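1. Sequence isn't available, so here's the structure alone:
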C-alpha cells in the first residue's frame, strides 16, 4: 500500500494553484475540469511520480470551521520536507510568503510554518538527526 493523493482544503483553486506552483515550486500533475471546480493536483519537481497534493475546494460545510480551528491553534494542514530550511525560508520570504513560525529546532528536525494564503498553515521540516 502506498499514499497516492493527499488533500489540502483551499478557499480558491486558482489562487492555490498560483501559490503552490509559483511560490512553492510544485508542478501540475492533473488539471481536470469537474463542473464548478477541478481535479487539481500538484507534485514535487523532485518526485514527479510521487505523492500528489490535491488542491481540494473547501466546499463542505465543515471545512471552514475545521480550517479556522487548525489555524487558530497554529496546527499545520500539511508538512513538506526540505533539504535546507534556512535557504528555503529565505527564498520563500523573498517571494512574500508570510511565516507564522520562523525556523526553529524541534527535536530531530528544524521546522518553520507559513500561511498558504488559501486558509491553511503549512509546515516545512528539515531532518537534522544524523547530519
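-> Here it is on my side, so go on. Everything numeric in this text was worked out from a predicted model, so none of it was measured.
2. from here on, contacts and neighbour counts on C-alpha atoms
-> Will do.
3. Buried residues of stretch 37-49, list them for me.
-> Residues of stretch 37-49 classed as buried by neighbour count (16 or more other Cα atoms under 10 Å): 38-44.
4. tell me which of these is nearest to residue 8?
-> residue 41 (10.1 Å; Cα to Cα).
5. tell me the contacts of the closest one?
-> 28-31, 52-55 (Cα atoms under 8 Å, 6 or more residues apart in numbering).
6. Same question for residue 31.
-> Residue 31 neighbours (Cα under 8 Å, 6+ apart): 38-41.
7. same thing but 6 Å
-> Contact analysis of residue 31 by Cα atoms under 6 Å, 6 or more residues apart in numbering lists 39-40.
8. For residue 98, see how far away residue 91 is.
-> Distance of residue 91 to residue 98, given as Cα to Cα, to the nearest Å: 12 Å.
9. top of the contacts of residue 41 by neighbour count?
-> Counting neighbours by other Cα atoms under 10 Å, residue 55 comes out on top of these with 24 neighbours.
10. okay, pairing it with this:
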C-alpha cells in the first residue's frame, strides 16, 4: 500500500563510495569537488567519514568508505575496466565543471557528451573510481 506523500516516506540519507585512502579521498572530495566534511568519527584504523554538498548541508551524506574488503578491489576494477562510473553527481553546467576540474588536473575518461536529455562527463576520482557528472537539459 502506498504511503501518502510526506507520511513515513523513505528518503536517501547516506550513500557510500569506496576510497583507497580516506585522507586522500577527503582531500579530493572537498578540495577538488567542493563537498564539505560533515561527520568524522574514529573507528580503529578507519573512520566514519562523510561529506555533503554545500548546497544541501543537511542533505544526503556521501560516506567515504574504506576499500578494505577483499571484494571491493575486483568489483571496482571491473567497473573501471568497462568505463562504468561508480556514481553520478548533478552539476548546473557539465562543460563549465569539466573546464574547472581539468584546470585542477582531474583526468577525464569521457569529455562532456550530449546524450539527448542529459550531458555527461566521466572522471577518475584518484581513489579507485570513475565518477560521472551530469546536467539535465
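-> Yes, it's here. Everything quoted here is computed from the prediction, not taken from an experiment.
11. what's the TM-score here?
-> Once the chains are laid over each other, their TM-score by TM-score structural alignment, normalised by the length of the first structure reads 0.96; 128 aligned residues with a Cα RMSD of 0.5 Å.
12. picking up where we left off before, and the contacts of residue 41 of the first structure, which is closest to residue 5 of the first structure?
-> Among those, and counting by Cα to Cα, the member closest to residue 5 of the first structure is residue 52, at 4.7 Å.
13. Show me what that closest one aligns to in the second structure.
-> In the second structure, the residue paired with residue 52 of the first structure is residue 61, using TM-score structural alignment.
14. and the gap between that match and residue 25 of the second structure?
-> Counting by Cα to Cα, the gap from residue 61 of the second structure to residue 25 of the second structure is 14 Å.
15. Does residue 125 of the first structure belong to a helix, a strand or coil?
-> strand (DSSP: H, G, I helix; E, B strand; the rest coil).
16. if I look at it, how far off is residue 96 of the first structure?
-> From residue 125 of the first structure to residue 96 of the first structure the distance is 19 Å (Cα to Cα).
17. what about the two, which has more around it?
-> residue 125 (23 against 10).
18. before we move on, back to that, now, which of the contacts of residue 41 of the first structure lie within helices?
-> Among those, DSSP state H puts none in helices.
19. Just put those in TSV and tack on distance to residue 106 of the first structure.
-> Formatted as TSV, the contacts of residue 41 of the first structure follow (distance: Cα to Cα, whole Å):
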residue	distance to residue 106 of the first structure
28	31
29	32
30	34
31	36
52	26
53	25
54	28
55	28
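20. Okay, and which of those map to strands?
-> Within the contacts of residue 41 of the first structure, residues falling in strands by DSSP state E are 28-31, 52-55.
21. ok, so of these, who is nearest residue 4 of the first structure?
-> residue 52 (6.3 Å).
22. shouldn't that closest one be in contact with residue 43?
-> Yes: between residue 52 of the first structure and residue 43 there is a contact under Cα atoms under 6 Å: 5.1 Å.
23. one step back: so which of the buried residues of stretch 37-49 of the first structure comes closest to residue 86 of the first structure?
-> residue 44 (19.0 Å).
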